[in-house]
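> just to be clear, the model below is a prediction. Sequence and coordinates:
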Amino acid sequence: IMGIPNVGKSTLMNALLKKRVAKVGDEPAVTKVQQKLYLGKHIVLVDTPGMLWPKIAMASDGLMLAASHAVGTNALIETEIAEFLGNFMLERYPQLLTTRYGFQTEGLDGISVIEHVAQRRGFRVRGGEFDYEKAAHVLLHDYRTGALGRISLETPETRAAALARHAAEVAEKARIAEEKAAAKAEEAARGKRGT
């Protein structure tokens, strides 16, 4: 059984075997090594640690994985993930924010969503400032546990659009690099002719 971290591979194995044989938890990297279990005479289940791509090319992919808790907490800063999620919720599911936290979303951005969560929940630190980190944690927790509602971070259409934008960005970077290399080569050639 293979997949990204924290999607329920071990839970599936436990369900198939109808007993708890694989340790599970609500965090990535609970399964550390492969575990073989025999379902029958000719069926072997192998529970594997979660796997990710060696390099995540698009930052939005990393943020979506982190928001979904597929990437460990040390991989990214939780407040940045919550800001991303806040912006995403404003764009696609603003009514769920209003329903859950009781504030209007017009004119807000990801940072102000977290500030509003802190205000509505009464999260404060010494000096009366809002506890931004605690509110960010609550927003992510509410998303991960489904307390915000049914949310999809990606659809086939949004994925296609993101890939198209990424391809255009890569092509533009390549074009700029080629122009710089050509200009450098031309400058070097002029320097040789001038001597």
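Sure thing, it's come through. Numbering: from 1, shown residues only.

> contacts, neighbours, all on C-alpha from now
Will do.

> next one: stretch 179-190 to chain centre, how far?
Per CA atoms, centre = their mean, to the nearest Å, the displacement of stretch 179-190 from the mean C-alpha position of its chain is 41 Å.

> buried residues of the top helix by length along the chain, list them for me.
The helix spanning the most residues in the chain, taking DSSP state H as the definition, is helix 156-193. Applying a neighbour-count criterion of 16 or more other CA atoms under 10 Å, the buried positions in helix 156-193 are Ala162.

> and stretch 54-74, which residues are buried?
62-71.

> okay, and which of these map to helices?
62-67.

> just put those residues in JSON lines and tack on distance to Ala168.
Rendered in JSON lines, the data for those read as follows (distance: CA to CA, whole Å):
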{"residue": "Gly62", "distance to Ala168": "19"}
{"residue": "Leu63", "distance to Ala168": "20"}
{"residue": "Met64", "distance to Ala168": "21"}
{"residue": "Leu65", "distance to Ala168": "23"}
{"residue": "Ala66", "distance to Ala168": "25"}
{"residue": "Ala67", "distance to Ala168": "26"}
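
> could you work out the most separated pair of those residues?
Set against one another by CA to CA, these have their most distant pair in Gly62 and Ala67, with a gap of 8.5 Å.

> buried ones in stretch 19-38?
Neighbour-count burial for stretch 19-38, counted by 16+ other CA under 10 Å, picks out 22, 24, 28-31.

> tell me which two of the residues you listed sit farthest apart.
Maximum pairwise distance among the buried residues of stretch 19-38 (CA to CA): 14.2 Å, between Ala22 and Pro28.

> below is an additional structure, to be compared with the one above:
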Amino acid sequence: MDINWYPGHMAKAKRLLADQLSRVDVVVELCDARLPYSSRNPDLDKLLAGKKRVLLLNKADLADPAATSAWLNYFRAQGIDAAPYSASTGKAKDALAVIDRAAKEAVERAAQKGIRKTVKAMVVGVPNVGKSTFTNKLHGGNIAKTGDRPGVTRANQWVRITPYLDLLDTPGLLWPRLDDQLAARRLCYIGTVKDDVVDLAMLTIHLLQDMLKVQPQAVMTRFRFDNPDLRGEELLEAVCKGRGFLMKGGVCDYDRCCAVVLDEFRAGKLGRMTLEMPVKKARLTIPGAKKDDESKPQEENSDGEN
């Protein structure tokens, strides 16, 4: 299953984002706390070079707290200012405190000149990690469009948060070639890549297998089967029978099964779950890491295609 998705509006959005950088004091990067490596765009390092950045592990309420703590320690060890957050359930003041900390130097420089600076912060990240929900949380209203699918935000939107903070909500950006197909598949799990460009049956099988590795009992309880070693179509069939996704004659309704499994994972209905962990001495560096670091999150080979 080869996954690539880079619609034309993303190339345009990348150019518009670059055009705004000279106005920006702080960049707030959001990733999904369940996939803190796979849900970061490696191209942002070059694009945002020299800018003060803070990384928010968003949707932390859906992730394993112990795993989130491990990731925070990992990022901080790389010199990355990182914090957990939940744009849907968190408090605006907590996010504002993170931005204030990141903008401290710019504010102090302006204060030395007798100026009360209005900080300009840019929100970036891949599609569907909650950027617009984050913007709305800080604003206190539905100023930015939101949705549970990628591509809802198509244009840059400056929003006045306080008299001293302006926020730029940007469209989700992927990179032109998803060479790391494991990361690409995981992006599909969280809805970063549109469902209609992938094989949903294969994707759902991989997701179920990956969830079984970290939370087998939660998966079997939710989908009502009792064999954690099932793989491939047998696994989908067990979910169909367990949850009653059957058509006339007892035929499995795989389309409904795939839709429900994906929706329930994305909504956190299987409990708090993180699908990748940081480990040492792997092939690629994590985005934003020091050049001499050789770390990458744990990669577990799932049965079937990569």
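That came in fine, so what should we check first? All values reported here derive from a predicted model rather than from experimental measurement.

> any chance of the buried residues of stretch 19-38 of structure 1 in TSV, plus secondary structure?
TSV is the format used below for the buried residues of stretch 19-38 of structure 1 (DSSP: H, G, I helix; E, B strand; the rest coil):
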residue	secondary structure
Ala22	coil
Val24	coil
Pro28	coil
Ala29	coil
Val30	coil
Thr31	coil
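
> of the buried residues of stretch 54-74 of structure 1, closest to Pro54 of structure 1?
Within the buried residues of stretch 54-74 of structure 1, the smallest distance to Pro54 of structure 1 is 11.7 Å, found for Gly62 (CA to CA).

> which position in structure 2 pairs with Ala15 of structure 1?
Here Ala15 of structure 1 is matched to Lys137 in structure 2, going by TM-score structural alignment.

> look up how far Ala185 of structure 1 lies from the residue opposite Leu182 of structure 2 in structure 1 once aligned.
For Leu182 of structure 2, the aligned position in structure 1 is Ser60, judged by TM-score structural alignment. Separation of Ser60 of structure 1 from Ala185 of structure 1 (CA to CA, to the nearest Å) stands at 36 Å.

> one more: Leu90 of structure 1?
In this structure, Leu90 of structure 1 lies at 48 Å from Ala185 of structure 1, with CA to CA as the measure.

> and for Ile176 of structure 1?
In terms of CA to CA, Ile176 of structure 1 sits 14 Å off from Ala185 of structure 1.

> likewise for Val30 of structure 1?
In terms of CA to CA, Val30 of structure 1 sits 53 Å off from Ala185 of structure 1.

> quick one: which of the buried residues of stretch 54-74 of structure 1 is nearest to Arg120 of structure 1?
The closest of those to Arg120 of structure 1 turns out to be Ala67 (CA to CA; 21.6 Å).

> quick one: the helices in structure 1, in order.
9-17, 59-67, 78-92, 94-101, 110-121, 132-144, 156-193.

> tell me what whichever strand or helix holds Met122 of structure 2 is packed against?
Using DSSP states H and E, Met122 of structure 2 sits in strand 119-124. With contacts defined as 3 or more CA pairs under 8 Å, 6 or more residues apart in numbering; DSSP states H and E, the secondary structure elements packing on strand 119-124 of structure 2 are strand 26-32, strand 165-169.

> contacting residues for the aligned residue in structure 2 for Val125 of structure 1?
In the superposition onto structure 2, Val125 of structure 1 corresponds to Met247 when matched by TM-score structural alignment. The neighbours of Met247 of structure 2, taking CA atoms under 8 Å, 6 or more residues apart in numbering as the test, are Asp253.

> how close does Met247 of structure 2 sit to Trp158 of structure 2?
From Met247 of structure 2 across to Trp158 of structure 2, the span is 49 Å (CA to CA).

> same check, this time on Lys93 of structure 2
With distances defined as CA to CA, the gap from Lys93 of structure 2 to Trp158 of structure 2 amounts to 19 Å.

> do the same with Arg256 of structure 2
Going from Arg256 of structure 2 to Trp158 of structure 2 by CA to CA gives 39 Å.

> same deal with Met211 of structure 2?
Using CA to CA, Met211 of structure 2 is found at 38 Å from Trp158 of structure 2.

> do Asn73 of structure 2 as well
Relative to Trp158 of structure 2, and taking CA to CA, Asn73 of structure 2 is found at 32 Å.

> will you turn the helices of structure 1 into JSON lines that also has distance to Met51 of structure 1?
Compiled in JSON lines, the helices of structure 1 are given as follows (distance: least, CA to CA, whole Å):
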{"stretch": "helix 9-17", "distance to Met51 of structure 1": "11"}
{"stretch": "helix 59-67", "distance to Met51 of structure 1": "12"}
{"stretch": "helix 78-92", "distance to Met51 of structure 1": "20"}
{"stretch": "helix 94-101", "distance to Met51 of structure 1": "31"}
{"stretch": "helix 110-121", "distance to Met51 of structure 1": "29"}
{"stretch": "helix 132-144", "distance to Met51 of structure 1": "20"}
{"stretch": "helix 156-193", "distance to Met51 of structure 1": "20"}
